[in-house]
Every structure is written in structure tokens, then in C-alpha cells.
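# need a 3D model of the sequence below.
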Amino acid sequence: MNDLNDLNGRPVEPEPRFRIRAHHTESTLTVYQAYRPEIGAAAARTGRFPSAWSRERMTWIKPSFLWMMYRCGWGTKEGQETVLAVEISREGFEWALRNACLSHYVPDLHSDQADWKRQLRRSPARVQWDPERDLHLSPLPHRSLQLGLTGEATVRYADEWIVGIEDVTPLAREVHARVRAGELDRAAALLPEERPYPVAEEALRHLRR
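Here you go, the predicted model:
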């Protein structure tokens, strides 16, 4: 018996535990971030992050809209009031995957903790797999990719990979309002279309725990 449900609670076939799902085109995919309005509004207006955005800090990008909603509380959490959809090149995204390390130690993937720590120190990107979320922001059995960028990856993200930035805070509020009203079908219809992302198996082999 299938006990898995979709965003509206209807039974669906099981999702692979680790698979990247994203809104993507032939050359780009969309990731989400949330910032305070001074940064988010400026980024959406110019298509680039302003000088107040630090290239020295790790920045996390999320291909899942609903996981972003979980993280930022539908854009209500302090410092995360402006939700951005950042369209980036697939070439850049896949470079980050190839050069990423898992954010935690996994015995089956690393010879020992010292080896993992060495990889972590030299990797410009790191990956976490967190439970995907439904419209109520409850966890689902399958995982959603979070990609942390630091050093060279942060600079490339900001200066090379970005194709466009859109303020999707109004969308977040509208979806949230539909959910609160119990209109789950209407809420689901508003969500960005996220499909399995076609990435080579070898690009993820070192990133699955």
C-alpha cells in the first residue's frame, strides 16, 4: 500500500530519496534565497547583489520553493522578508556540484573524519539533503538539496552565474494565504514547476549519504 502523499495529501508514487528537483530550462535553473529588504529589493531591481551583500560569507541556495518557504517562514522571519528567485546558469550550478563536499561526515563516503574535514576545507561548495516540505511545510520522506557556496563559488555565483533575479515575495504571500484558507489546489497551482533535474550520476555519487 502506498502511504506517500503529494502537496495536497493525495497518494503518489514514492520519490527517490535523493534527487534534485528544480524549475529549469535548457540553460538555467532557479534557486531561492531570502534577505532583508535592503539587500533583496536592490538585488531584484538591478539583477545583481548590492555591495552590502558579503562575498566573504557562505551563502546557501535552494532549488525548492517550498523548502525556502519553510526556512523563511513564508517571508515573515526577521532578516528574510524578501524572497528572491535567482536564475543561474546550469553550467555554474553543475560546477558547484562537482566541486562540493557533503556538509557532514558519512563513513561510507569518507575514509575517516580527518579525510572529510580536509575535503570540507578545500571545497568551495557543500551539500545538505534536508526533508522536502509540503504546502503545510511539513516534512516529506524525500530530500531536498541545499547548496552552500563559499570562497571561489560565492564570487562565481554573484559575478558569473546569475542570469536574473526576481522578487517573489508577493507569490510567497499569495500561496501562504491560499494555504491558510484551506485552498490547497489553488495554492499548488501557483507553485513554480519543479521537475527532476537531469544531472549525471557521477556528479552526485559523492554527495549522497
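
# going by C-alpha atoms from here, please, whenever you check contacts or count neighbours.
Fine.

# quick one: the helices in this structure, in order.
37-46, 65-72, 90-98, 113-122, 152-156, 169-180, 184-190, 201-204 (DSSP state H).

# and this one, so I can compare the two:
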Amino acid sequence: MLTSLYSDQSTNWPASGRYILAQFTPTTITVYQAYNRFIASYAVQHQTLGGPDFSLTRMTWIKPNFAWMMYRSAWATSKNQEHILAIELQRTVWDEMLLHGVVSSYGQSRAFANQEEWNAELKNSKIRIQWDPDHSLKGGKLKRRAIQVGIKHEWMENYLEGIVRIEDITEFVREQGKLVEGGLLDAVMTPTETIYEVSDAIKTRLGMDMDEEAGDD
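Predicted coordinates:
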């Protein structure tokens, strides 16, 4: 995992709009999930998600944006989110999930002719896309939107098959969390993230071609 000073790289990110900020290579993208120690231990040992404590039937949410994951898990201190997994996923699988996903709120995308069409697709879709406010290291809400992707059923199987590597980065997270808590924000290191470019079809599907205020809650 490549890391950089958050204070340096955040100045290069868009202040508003819907963007996928992520760490990626020509073939993989890193996404994050937070679990308890039992699920995390199994995942690292077996390099897949599973085991007696993991549910394959419920919707699983994955996030490519590190800062948003830190906000959601309170820097790995929230209950059942004490361990942060960095999961390298094949980009082909990630892109397919985006292309088949349905935004969680009507009006966030021009891909649907009307609300009835959106409702029907959302009801039948196994992939849900949410654009949530991104957050600063201290948890402050930003104008920029961060993506999270919820998957279930056959797409969960596709996701597991697309996993290249799983790493438990909890120790790193806690070290950086202590710096944040101590107000040493200029010293905080985070995974190096840049804008992940997608096809025009995905941009339209996910409303990335719309003004950031359109359809936002």
C-alpha cells in the first residue's frame, strides 16, 4: 500500500462533485471494508471473505475512499468495525459493478427515463450505489461526494472471485487515528489516492456527469 501525507494529496483533489478517489494499478483497485477481528482474521488467513461469522446473504458495502472509511468506522473504533481490510480487487470486476449498479436516490442519475423505471431497477438490482458526503480527517462533511457500493447474491460471488489480495491495515489506521486525535493533521499519512477514471457509460449511469447538487440529499 502506497501512502502519502494527507495534507499534500488532498490539495490536488476536487473540492466538490462526484468522484471516485482510490489507490489503483493498471489491473487492480484497492477497496476497504471494516469488520470484527474474527472476520478479519479469517479473511487474511484465507485471502477471501467467509467463515462462520460472515454472512454471504446480506448486502456487503465496499468503499474505495480511505477517508470515508475512517469516518464510517471512527478510525477502527466502532463496534464490529475494529479491523480495516485493504482489498485489492480486479478493476474489471469493479467496473462491471459500477456499470450494473443503481443509484440509491432518484434524480442522482440521467440513466432512467422516469421514477418508475428507477424504482423497478432498484428493486431488482443486486448492486446499489450511494454517493455520500466525503469527510475530512476530523470527520467534517465536505462538498465532494464519495462512492460506496453495496453488493449481494451473485455479485458477491463475482466480488470474491475478483479479490487479488487482502491486507489487515488496522495497525496503520490506529497510528494515524492517534495523530488525528492529537491534532497533528499535517503528519497524517493515508493511502495515495487519485481520481479513478471511468467510461462515459458509467459516468451517465452513476450521475457523475451531473452537477454535484443535483439529486443530492
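
# kindly provide the TM-score of these chains.
Comparing the chains after superposition, counting by TM-score structural alignment, normalised by the length of structure 1, produces a TM-score of 0.89; 201 aligned residues with a CA RMSD of 2.1 Å.

# now tabulate the helices of structure 1 in a markdown table and tack on distance to residue 135 of structure 1 and mean neighbour count.
Shown next, in a markdown table, are these (distance: least, CA to CA, whole Å; neighbours: other CA atoms under 10 Å):
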| stretch | distance to residue 135 of structure 1 | mean neighbour count |
| --- | --- | --- |
| helix 37-46 | 24 | 18 |
| helix 65-72 | 7 | 23 |
| helix 90-98 | 26 | 17 |
| helix 113-122 | 33 | 14 |
| helix 152-156 | 30 | 19 |
| helix 169-180 | 7 | 17 |
| helix 184-190 | 7 | 16 |
| helix 201-204 | 27 | 12 |
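
# quick one, which of these is nearest to residue 133 of structure 1?
Nearest to residue 133 of structure 1 among these is helix 65-72 (5.7 Å), distances taken as CA to CA.

# Serialize the helices of structure 1 to a markdown table and add fields for distance to residue 78 of structure 1.
A markdown table is the format used below for those (distance: least, CA to CA, whole Å):
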| stretch | distance to residue 78 of structure 1 |
| --- | --- |
| helix 37-46 | 10 |
| helix 65-72 | 8 |
| helix 90-98 | 28 |
| helix 113-122 | 30 |
| helix 152-156 | 23 |
| helix 169-180 | 14 |
| helix 184-190 | 24 |
| helix 201-204 | 34 |
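
# with residue 24 of structure 1 as the reference, name the closest of these.
Of all these, it is helix 90-98 that lies closest to residue 24 of structure 1, at 8.4 Å by CA to CA.

# so how far does whichever strand in structure 1 runs longest sit from its counterpart in structure 2?
Taking DSSP state E as the assignment, the strand of structure 1 that covers the most residues is strand 139-149. If you overlay the two and look at strand 139-149 of structure 1, the average distance to its match in structure 2 is 0.7 Å (mean CA distance after the TM-score superposition for structure 1).

# now do stretch 88-97 of structure 1
Superposing on structure 2 places stretch 88-97 of structure 1 at an average distance of 0.3 Å from its equivalents, by mean CA distance after the TM-score superposition for structure 1.

# contacts for that stretch next, please.
The set of residues external to stretch 88-97 of structure 1 that reach it, using CA atoms under 8 Å, 6 or more residues apart in numbering, is 27-31, 124-125, 149, 153, 156-157, 160-164, 199, 203-204.
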